[in-house]
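S.K.: Sequence first, then the predicted structure, then my questions.
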Amino acid sequence: MSKETALITGATGGLGMEFVKIHAQKGGNLVLVGRNPQKLAQLEHDITNKYHVKVMTIAVDFTQFDAAEEIFKKLQETNTQVDYLINNAGLGGQGTFLDRTMEQDINMAKVNMIVPTKLMKLILPQMVKRGKGHVLNVSSSAALIPGPLQAEYYATKAYLTSLSDALWYELKDTGVTVTALMPGAMDTGFAKAGGLTDTKMFANGVSPQKVAEEGYQAMLDGKLNVFAGLTSWQRPFVSLMPMMPKKPTMKFVADQQSNNKKK
């Protein structure tokens, strides 16, 4: 049984909750980060009662610019060492770039890019000093191509994947690893929150449990990228996406992300 502490953002639902269960089953302690204090308290209660591990919760709004600093401050105040950092929280949203508001897109940039970057800036030096640690950044297969009707979301995931890969290389002799998890469409609250439930892309979303299991193991193995939750036809398509002509690829992506009810 392992007592390593995992900090998991977006812990109260979907993929995040699956990561919580996996780590708790292994006997690991947890720092659960989310926006809703009530959901965090309930999750803490459930996990401690079932798995008898130590759980700390931090309620913070990731759209606040100092969210990462607030998390790190609480870690320091409680002398909590983070062995695994799982940057899972993410924000999506359907619509053209011009139709979406400034606030929507800036908030997405904060959640998907700024907070994960800051958390790594704050926590990675401690891992490197100890000579061990793992980071899992939940990106997306969307990182491989431009995404009309989710233009900024695809761009934020491209940033997170690129950053993760470069850090994997920079840290390869330190005992610390950074892995990018790149799942396909999943059956989680993400689609509903982003207004994507009626799109072709999310019509057959996969269960997040298998995605979490594959991502967690890939993190422990120190892998660079891991694709998970893809159907049999999606796997070869995803591997070929970067080499496909951009214009027809973007047409396909736009069609997949159009709201079916509007047709």
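M.R.: Perfect, I can see it now.
S.K.: alpha carbons only for contacts and neighbour counts from here, please
M.R.: Fine.
S.K.: measure K251 to A185 for me?
M.R.: 18 Å (Cα to Cα, to the nearest Å).
S.K.: Quick one: the strands in the stretch 101-250 of the chain, in order.
M.R.: 133-138, 176-183, 225-228 (DSSP state E, counting those that start in this stretch).
S.K.: all helices of the stretch 51-200 of the chain, in order?
M.R.: 67-77, 102-109, 115-130, 151-170, 189-193 (DSSP state H, counting those that start in this stretch).
S.K.: and the angle from the third one to strand 133-138?
M.R.: Looking back up the chat, that one is helix 115-130. Calculated by axes from the mean of the first three to the mean of the last three Cα atoms, to 10 degrees, helix 115-130 forms an angle of 160 degrees with strand 133-138.
S.K.: rewinding a little: could the strands of the stretch 101-250 of the chain go into CSV alongside mean neighbour count and distance to G205?
M.R.: Below are these laid out as CSV (neighbours: other Cα atoms under 10 Å; distance: least, Cα to Cα, whole Å):
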stretch, mean neighbour count, distance to G205
strand 133-138, 26, 16
strand 176-183, 27, 10
strand 225-228, 21, 12
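S.K.: want to throw those into a markdown table with distance to M244?
M.R.: Below are those laid out as a markdown table (distance: least, Cα to Cα, whole Å):
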| stretch | distance to M244 |
| --- | --- |
| strand 133-138 | 24 |
| strand 176-183 | 19 |
| strand 225-228 | 18 |
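S.K.: before we go on, here's another structure to hold up against the first:
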Amino acid sequence: MARPVALITGPTSGLGAGFARRYAIDGYDLVLVARDVARLEALAAELHDEAGATVEVLPADLAEATDRAKVADRLSAGVRVLVNNAGFGTSGEFWTADLATLQRQLHVNVTAVMQLTHAALPPMLDAGEGTVINVASVAGLLPGRGSTYSASKAWVVSFTEGLANGLAGTGVGVHALCPGFVHTEFHERAGIEMDGTPSFLWLEVEDVVRDCLADAAKGNVVIVPGVQYKALTTAGRLVPRNLVRRINKTVAKGRGRT
């Protein structure tokens, strides 16, 4: 029998790599989408050797319309799983940030999620099964954790929740993964200083992926890994938003990122 296929964006490090390894171990073939061809090919060879997965490498920059269309075409051919993981943040304040960079951020964090999900769903619905995992962030649930990045992740959460209602009973599930701080390359690439962040706030990639897939199997739509972040997001819904903003400004470093 043909193995199911999972398409994962941003798989060359961090959570994307974690999802790629997990799905390969679970018996999936993969389509890996990222800009760095050398890292894509190295990961593809590793997953083939370790898990026997057939891996298709699809180089693409999701900030570019032509590359998004190329990935959407591949999704239109059908996959069992789509993991919209690609995304990035930037350091500095909104008013000093390069506007073109902020626009690219929205293309990757928002436009690509919408376009790729739109392409993936019709064949999933025809098959009566499929899973879409949209990697959002705790930053999308709590106000005051930066501007455009937080706004983009809040969009992902809202988009996923609304879509889940429409997909109910179809056999296709959609989920928003909202991790907090994870040991990845994210903050270093963004130029965000994380020294002094309490150790209890850090999560590991393998734990986040495991918790995500376990909660997705239960049908949970918004998935927050880690008891510490479950507590923080629950508290954030119960206390006034202006208080949450003040806490994020001082404790969670709500300044210096956009």
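M.R.: Cool, got the structure. From a predicted model like this one, the values you see are computed outputs, not experimental measurements.
S.K.: Can you give me the TM-score here?
M.R.: TM-score of the superposed chains, computed with TM-score structural alignment, normalised by the length of structure 2, equals 0.91; 254 aligned residues with a Cα RMSD of 2.1 Å.
S.K.: Using CSV, lay out the helices of the stretch 51-200 of structure 1 together with distance to L224 of structure 1 and mean neighbour count.
M.R.: Output for the helices of the stretch 51-200 of structure 1, formatted as CSV (distance: least, Cα to Cα, whole Å; neighbours: other Cα atoms under 10 Å):
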stretch, distance to L224 of structure 1, mean neighbour count
helix 67-77, 24, 15
helix 102-109, 23, 16
helix 115-130, 16, 18
helix 151-170, 6, 20
helix 189-193, 24, 16
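S.K.: which one of the ones you listed lies closest to S239 of structure 1?
M.R.: helix 151-170 (15.0 Å; Cα to Cα).
S.K.: Which neighbouring elements make contact with the closest one?
M.R.: Applying 3 or more Cα pairs under 8 Å, 6 or more residues apart in numbering; DSSP states H and E, one finds that helix 151-170 of structure 1 contacts helix 102-109, strand 133-138, strand 176-183.
S.K.: How about residues contacting the second one?
M.R.: Just to be clear, that refers to strand 133-138 of structure 1. 83-89, 116, 127, 160-161, 164, 175-182, 215-216, 219-220, 222 (Cα atoms under 8 Å, 6 or more residues apart in numbering).
S.K.: repeat that with 7 Å
M.R.: 83-88, 127, 175-182, 219-220 (Cα atoms under 7 Å, 6 or more residues apart in numbering).
S.K.: just stretch 140-149 of structure 2 next, same as before
M.R.: By Cα under 7 Å, 6+ apart, stretch 140-149 of structure 2 touches 89, 94, 139, 150-151, 153-154, 157, 233, 236, 241, 244-245, 248-249, 254-255, 257-258.
S.K.: mind giving me TSV with the helices of the stretch 51-200 of structure 1 and columns for distance to T57 of structure 1?
M.R.: Compiled in TSV, these are given as follows (distance: least, Cα to Cα, whole Å):
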stretch	distance to T57 of structure 1
helix 67-77	10
helix 102-109	22
helix 115-130	16
helix 151-170	25
helix 189-193	21
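S.K.: Indicate which one of these is closest to M17 of structure 1.
M.R.: Among the helices of the stretch 51-200 of structure 1, helix 189-193 sits nearest to M17 of structure 1 (Cα to Cα), with 11.5 Å.
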